[in-house]
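S.K.: Sequence and predicted structure, then a few things I'm wondering about:
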Amino acid sequence: MSDGAHDAVTRDAFLGGSLHLLQPQSGYRAGVDPVVLAASVNARAGQSVLDLGCGVGAAALCLAARVPGLDLWGVELQCDYADLARRNATGNDISFNVVHADLNDLPPPLRAARFDHVIANPPYYRPGAHSIARNEGRGIALSEQRTPLADWLAVAARRLAPRGYLHMIQRADRLPDMLAGCAGRLGSVEILPLASRAGRAPGVVILRARKDGRAPFRLHAPCLMHEGVRHEGDAESYAPAIAAVLRDGAALDWPAT
């Protein structure tokens, strides 16, 4: 479905149709990852959340749909995406303060603020490591063309309040970079790998880390996205926990510590 004001924008249903997001038709488009990221965040009503690189607002707005009453902020480098994030917040009747800025050049009010939670879905690929689409917006969203992953972690750590949580989703092969970025800044690191099916290596991981955390490192067993060892026909095969996240806006429970 195209949006009347922007022929190159579509309006897409998330969380079983309880949330609708405007997205560029040919640019970077939110998929499963920001929804699962939002489901992993242990936020409570009344807490503050900062979404770094919020795009059209998929992760932040999915989180707000599950946890009403958040003080929700987002930072987005690309002006068009920031505008869509604001429109998506309005269209879904969710309070979301979106700032158009570079992560390494935040405006003074954000530099002075501290948040209970920071969430991030940074670009997955190092410059030159992936063939990026010709669309400039998609290229910026997918590749570290301007901001290295280490900078995302450093900014997140500075914006967290004491004992605040970072949740970040990233490719599994970037795990060493994520751990290096946490060193000396964030502790109580937990890693939840996401594997497509039983017997498959995880392709993506979610990192949870805490400002001033002192708990030992934990590597959890993979969360399986799909049932069965292979895709059978055209039927949907999401595992029940993932289906509940994607269709019902449920939380993604971390294994008990």
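M.R.: All right, it came through fine.
S.K.: make it CA atoms for all contacts and neighbour counts henceforth
M.R.: Fine.
S.K.: Walking through the stretch 151-257 of the chain, point out its strands one by one.
M.R.: Under the criterion DSSP state E, counting those that start in this stretch, the stretch 151-257 of the chain contains strands at 160-171, 187-195, 204-210, 218-219, 223-224.
S.K.: I'd like to know which of the ones you listed lies nearest to Val67.
M.R.: Distance to Val67, taken as Cα to Cα, is lowest for strand 160-171 among the strands of the stretch 151-257 of the chain, at 15.6 Å.
S.K.: Next, count neighbours for Asp234.
M.R.: Asp234: 6 surrounding residues under other Cα atoms under 10 Å.
S.K.: Check it against this one:
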Amino acid sequence: MGFAESDLTHDRFLDGKLRVWQPKAGYRAGVDPVLLAATVPAQAGDSVLELGCGVGVANLCLSARVFGLDLTGIEVQPDYAELAQRNADENGHDMTVHCADLRALPESVLQRNFDHVIANPPYYLRDRGTAAMDAGRETALGEATPLADWIDAATRRLKPKGHLTVIQDAERLPALLSALDDRLGNVRVLPLAPRVGRSAHLVILQARKSGRAAFRLLAPVVMHEGVAHDGDRESYSAEIRAVLRDGAALALQSR
């Protein structure tokens, strides 16, 4: 059925390089998918599969930085999948979006392997906290499919030496690491700290199929300048501002 036009906003990402339709109420993409896209080591011509693509922001931000990508999105919620396809088409990016559960992927996806699989899985366990009132927001934020299923589905779809990149709440890092098996190596974890001296609230994990390099816990990236919030103004660090405004890369390999 889809969202009514009156229920949507048309939002700017990457300082207006992308204009994205998303619901006024429900799950709304913020900085997390932009940060995820920035860390993907894609090159022109690569294929990218995004599991749980929402309205398509991560794939589209990646495509804005690296031209000539072959993009595929999987989204379980029909209304969001429809918006993701619309956003890709209106922004002129080549992406095919499938409305499907990642545990029952379409045959056309199962027959392929990808250079990159990316994901921004739900952060919160359903047995903790209060469920969101909006069904779309709850599906996006509350874990229904175990994190291990996300990692297994992603690993199966990777080419040998392909990269998996995932952003997740820092509290879920133990579960994320335990979901990895010997099919993946070269594991790097980048903590994202809100300010200097503060604990990381997000992590980005990247691994390589058939990789054999040792695990690396990277130095944190600090999101905001200053030690505390000091007013209603943008306070992103220069590195994060370049990612969010200019679509710059946040390369894990060079850290």
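M.R.: Thanks, I have the structure now. Because the structure is a prediction, the values reported are computed rather than measured.
S.K.: on that earlier part again, now render the strands of the stretch 151-257 of structure 1 as a markdown table, adding distance to Ala150 of structure 1 and mean neighbour count.
M.R.: Putting the strands of the stretch 151-257 of structure 1 into a markdown table (distance: least, Cα to Cα, whole Å; neighbours: other Cα atoms under 10 Å) gives the following:
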| stretch | distance to Ala150 of structure 1 | mean neighbour count |
| --- | --- | --- |
| strand 160-171 | 12 | 23 |
| strand 187-195 | 15 | 21 |
| strand 204-210 | 14 | 24 |
| strand 218-219 | 21 | 12 |
| strand 223-224 | 26 | 22 |
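S.K.: Give me the distance between the residue mapped onto Gly187 of structure 1 from structure 2 and Arg212 of structure 2.
M.R.: Residue correspondence to structure 2 (TM-score structural alignment): Gly187 of structure 1 is matched to Gly185. When distance is defined by Cα to Cα, to the nearest Å, Gly185 of structure 2 is 5 Å away from Arg212 of structure 2.
S.K.: What of Val55 of structure 2?
M.R.: With distances defined as Cα to Cα, the gap from Val55 of structure 2 to Arg212 of structure 2 amounts to 34 Å.
S.K.: Ok, Gly92 of structure 2 next?
M.R.: Looking at Gly92 of structure 2 against Arg212 of structure 2, where the rule is Cα to Cα, the gap reads 38 Å.
S.K.: quick one on the thing from earlier: neighbour-wise, which of Val55 and Arg212 of structure 2 wins?
M.R.: Neighbours of Val55 of structure 2 and Arg212, each counted by other Cα under 10 Å, are more numerous for Val55; the result is 29 against 14.
S.K.: Chain neighbours aside, what residue packs nearest to the more buried one?
M.R.: With Cα to Cα, 6 or more residues apart in numbering as the criterion, Val55 of structure 2 has its nearest non-adjacent residue at 4.0 Å, and that residue is Ala84.
S.K.: Also Asp89 of structure 2?
M.R.: Taking Cα to Cα, 6+ apart as the measure, Asp89 of structure 2 lies nearest to Met95, with 7.8 Å between them; neighbours along the chain are not counted.
S.K.: can you check Pro23 of structure 2 too?
M.R.: Of all residues not flanking Pro23 of structure 2 in the chain, Leu8 sits nearest, at 4.4 Å (Cα to Cα, 6+ apart).
S.K.: aligned partner of Gly16 of structure 1 in structure 2?
M.R.: Checking TM-score structural alignment: Gly16 of structure 1 goes with Asp15.
S.K.: isn't that match right next to Arg245, touching?
M.R.: Yes. Taking contact to mean Cα atoms under 8 Å, the distance of 4.8 Å between Asp15 of structure 2 and Arg245 places them in contact.
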